[in-house]
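Q: Let me see the structure of the following:
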Amino acid sequence: MALTKNDLVEQVAEKLDWTKNEGLDALEALLEIIKGTLSAGEDVLVSGFGKFCVKAKAERKGRNPATGTDLMLRARRVVTFKWSGQLRDRINGDGSL
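A: Now for the predicted structure:
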């Protein structure tokens, strides 16, 4: 089961001994900062966790899988995530944060 936004709010509030509304405000503020930074084309580095990177993708040829017709996919920017070595080790059971 995925960790939801509500789960994050509850855990933040519990860890910091805040109300649920204070936890929600803190999480919303953090997410808005991250979204604004990524929208500006800048990367977001969270030490010990990973780096969210904005990458440019060029226009390319694609295909509609339903009809098989060829089409051109527009150029766009995408967000990628590169995990840190610490996170990789923790997920793979090689250490703890």
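
Q: C-alpha from now on. contacts and neighbour counts both.
A: Fine.

Q: Find the nearest non-adjacent residue to residue 56, please.
A: Closest residue to residue 56 apart from its sequence neighbours, by C-alpha to C-alpha, 6 or more residues apart in numbering: residue 77 at 4.4 Å.

Q: Which secondary structure state does that neighbour sit in?
A: strand (DSSP: H, G, I helix; E, B strand; the rest coil).

Q: how much space between it and residue 41?
A: 9 Å (C-alpha to C-alpha, to the nearest Å).

Q: next up, for comparison:
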Amino acid sequence: MNQAELIAAVAERAGLTKADAGKAVEALVGTITDTLKRGDEIRIAGFGTFGVSERGERQGRNPQTGAEITIAASKAARFTAGKAVKDALNGG
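A: Model (predicted):
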């Protein structure tokens, strides 16, 4: 599902126009992004938790030359599914 399909599904399920659903989806994504940038977690009951994980600096290899390179430390978004989502995926 891409963003346009998500907006259409939200509009249909919530009885909104596609324009209003688009604003709601963009507001949700923006809020999640801003919260993660601050280093905070977002917990949505029955859905899951969005958080930030930190990756340390590490050594890697350039696949073309085989030369060792240093891969810089970085942050990555992570999502942990809640119990309701896990149960829905596993037929529970």
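
Q: Now list whatever residues contact both of residue 77 and residue 41 of structure 1.
A: Common neighbours of residue 77 of structure 1 and residue 41 are listed as residue 54 (criterion: C-alpha atoms under 8 Å, 6 or more residues apart in numbering).

Q: Who has more neighbours out of the two?
A: residue 41 (16 against 13; other C-alpha atoms under 10 Å).

Q: wait, what's in contact with the aligned residue in structure 2 for the more buried one?
A: Aligned counterpart of residue 41 of structure 1 in structure 2: residue 39 (TM-score structural alignment). The contact partners of residue 39 of structure 2, by C-alpha under 8 Å, 6+ apart, come to 51, 52.

Q: Secondary structure of residue 49 of structure 2: a strand, I assume?
A: Yes - under three-state DSSP, residue 49 of structure 2 falls within a strand.

Q: what about residue 16 of structure 2, which SS state?
A: Three-state call for residue 16 of structure 2 (three-state DSSP): coil.
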